[in-house]
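S.K.: Only the shape, not the letters, is given here:
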């Protein structure tokens, strides 16, 4: 599968043969790592906001995450079935 490199946008192969996937090169992979290390990327929300969730909110978030994971797994399985045919 061909995907754009998240750093430079160059189209690159997303497969086991590409040791830097999803990046096009070690350079782009290291740039991305540096962004995380320098707080260039941030996860949305207040720090520790999950700690302030009510038990019901936490359970709802966990349920939604489980549903999303199940849908993603189902998509991967159907894709694998299509490739085998």
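M.R.: Everything's here; your move. Note that the structure is a prediction, hence the values are computed from the model and not measured. Numbers count the residues shown, from 1 in each chain.
S.K.: alpha carbons only for contacts and neighbour counts from here, please
M.R.: Fine.
S.K.: What segments of this structure are helices?
M.R.: 26-37, 55-84 (DSSP state H).
S.K.: among these, which is nearest residue 1?
M.R.: helix 55-84 (12.2 Å; CA to CA).
S.K.: now that closest one, how far from the chain's geometric center?
M.R.: Its chain's C-alpha centre and that of helix 55-84 lie 13 Å apart, by CA atoms, centre = their mean, to the nearest Å.
S.K.: next up, a second structure to put side by side with the first:
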């Protein structure tokens, strides 16, 4: 059986089909993480968005 740490609180959690909150230990920890995403506390690195009007059409 695989055991992981809850991303929110660090508690050890069994990774099984019966654990409906995996990788979190509880619904509370899952909601805390969702709230952090909603408040933009987490970011995914990437370049600035490209405006399609700034990109020349192919073949020019």
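M.R.: The structure has been received and is ready for your questions. Keep in mind it's a predicted model, so treat the numbers as computed, not measured.
S.K.: TM-score of the superposition?
M.R.: The TM-score (TM-score structural alignment, normalised by the length of the second structure) is 0.74; 50 aligned residues with a CA RMSD of 1.6 Å.
S.K.: centroid residue for the first structure?
M.R.: residue 22 (10.0 Å; CA atoms, centre = their mean).
S.K.: Let me see the contact set for that residue.
M.R.: 3, 4, 5, 6, 12, 13, 14 (CA atoms under 8 Å, 6 or more residues apart in numbering).
S.K.: can I get the residues you listed in CSV with neighbour count and distance to residue 59 of the first structure?
M.R.: As requested, those are exported to CSV (neighbours: other CA atoms under 10 Å; distance: CA to CA, whole Å):
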residue, neighbour count, distance to residue 59 of the first structure
3, 16, 35
4, 15, 36
5, 20, 35
6, 15, 33
12, 18, 39
13, 19, 38
14, 18, 34
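S.K.: list the ones among those residues that the second structure also has?
M.R.: Using both residues aligned by TM-score structural alignment, their matches' CA atoms under 8 Å, the second structure keeps these contacts from the contacts of residue 22 of the first structure: 3, 4, 5, 6, 12, 14.
S.K.: Give me the subset of those lying in strands.
M.R.: 3, 4, 12 (DSSP state E).
S.K.: who touches the second one in this structure?
M.R.: Residue 4 of the first structure sits next to 10, 11, 12, 22, 23 when contact means CA under 8 Å, 6+ apart.
S.K.: which one of those is nearest residue 38 of the first structure?
M.R.: Closest approach between these and residue 38 of the first structure, by CA to CA: residue 23, at 18.9 Å.
S.K.: Cheers, nothing more for now.
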